[in-house]
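[1] Give the three-dimensional model of this entry:
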Amino acid sequence: MDNTAWILKKYFVDKWRRTLRRKIRLHNIANAEEALKYKSLEEMTEFFTKNFSPHKNVKELFSGYAITQSTLNQIKHNTLIYSSIDDPCVPIGPLQELVQTDYVKFKPQEYGGHCGFIDDFKFSSSVYDEIVSKLDKDKI
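    Down below sits the predicted model:
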């Protein structure tokens, strides 16, 4: 996320700081104030990973989110994986290297960013509509 447009980076860092200040105030979280000094999401994530999680580092933390071929091969229910080509946090390349299975199909979208597949300023989402339709019809 730190390698994206400065306005997105600023938005998410500021949003995380606001949330963090509120949580520190409400829950008296020891040592969390140090995270407020960091200017990047990567630094903040590294701080929280080292100080508030069982993981040794960010790489280990994010490995738990990885979609691997082994994981896909274990899925035995119809599954659609929506991903966004323009996601600044999760690159689509590794996903595109995986092989779809009889149960798992990929639905890459040109746009969608990291936080949603929003089509317009009314917050419409064709992906949302497709998912609802599939759930209603197919009972995925």
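
[2] okay, CA-based contacts and neighbour counts for the rest of this
    OK.

[3] pull the longest helix from the chain.
    What stands out as the longest helix in the chain, according to DSSP state H, is helix 6-27.

[4] Now find how far off-centre that helix is within its chain.
    Distance of helix 6-27 from its chain centroid, counting by C-alpha atoms, centre = their mean, to the nearest Å, is 17 Å.

[5] Does that helix pack against any helices or strands, and if so which?
    Where contact means 3 or more C-alpha pairs under 8 Å, 6 or more residues apart in numbering; DSSP states H and E, helix 6-27 is packed against helix 41-52.

[6] what's downstream of the helix it packs on, the next helix or strand?
    Elements were assigned by DSSP states H and E; along the chain past helix 41-52, the next helix or strand is helix 58-63.

[7] for comparison, sequence B:
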Amino acid sequence: MHKWRHSLLAKQKAFPQHQYFEMSELKQDLRGLTESLVRRHTDFNSLQQYLDGYSVAGDALMAMQIPATILTARDDPVIPVGAFEQLRLPPNVELDIAEYGGHCGFIRGRNMTSFTDDYIAARFNALADGAPGR
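    As a prediction, the model looks like this:
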């Protein structure tokens, strides 16, 4: 069974008062399950509409005028790192690719804390000091 299925089962067990999915939906592939969850839990009419709603592909970020950092991981099992490497970004948007981090994981130890807390704090501190984020 895929890790994401275990994660969903654990979430359902932790919050039995909510119905996040039907057990039969877990038999689908990730795309099929995502479509089921989008239809069940969002106002989007289709999976494609949902995906288009947060896509940053192509020139979508070129008009961005504020400084930003995109943090992703080379070992992300959901979004291949090549998709990030192909982004067209304005000079004020930094792409930071960590070797490890999975899909939003960025776990730094057995205590399951994320290194993103310190990462974000360092970025804000650098901005407050007038220095680049690194």
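
[8] helix or strand for the aligned partner of residue 78 of structure 2 in structure 1, which one?
    Residue-level alignment of residue 78 of structure 2 against structure 1, with TM-score structural alignment as criterion, gives residue 89. When elements are defined using DSSP H and E, residue 89 of structure 1 is found to belong to no helix and no strand.

[9] what separates residue 89 of structure 1 from residue 127 of structure 1, distance-wise?
    When distance is defined by C-alpha to C-alpha, to the nearest Å, residue 89 of structure 1 is 19 Å away from residue 127 of structure 1.

[10] Compare the two (neighbour count), which wins?
    residue 127 (17 against 13; other C-alpha atoms under 10 Å).

[11] right, and that one touches residue 112 too?
    No. With contacts counted by C-alpha atoms under 8 Å, residue 127 of structure 1 stays clear of residue 112, the gap being 9.3 Å.

[12] and the spatially most central residue of structure 2, what element?
    For structure 2, the residue nearest the mean C-alpha position is residue 104 (5.1 Å; C-alpha atoms, centre = their mean). Assigned by DSSP H and E, residue 104 of structure 2 belongs to neither a helix nor a strand.

[13] mind checking what it lines up with in structure 1?
    Going residue by residue (TM-score structural alignment), residue 104 of structure 2 aligns to residue 115.

[14] Which residue of structure 2 sits opposite residue 136 of structure 1 in the alignment?
    Aligned partner of residue 136 of structure 1 by TM-score structural alignment: residue 125.

[15] That match: what secondary structure?
    Going by DSSP: H, G, I helix; E, B strand; the rest coil, the secondary structure assigned to residue 125 of structure 2 is helix.

[16] Against residue 133 of structure 2, how distant is it?
    Summarising the geometry, the distance separating residue 125 of structure 2 from residue 133 of structure 2, computed by C-alpha to C-alpha, is 8 Å.

[17] Who has more neighbours out of those two?
    For residue 125 of structure 2 against residue 133, the residue with the higher neighbour count under other C-alpha under 10 Å is residue 133, and the figures read 19 against 13.

[18] Return the residues in contact with the more buried one.
    With contact taken as C-alpha atoms under 8 Å, 6 or more residues apart in numbering, residue 133 of structure 2 is in contact with 122, 123, 124, 126, 127.

[19] Buried subset of those residues as a PyMOL selection?
    Restricted to buried positions by 16 or more other C-alpha atoms under 10 Å, the PyMOL selection for those reads:
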select buried, resi 123
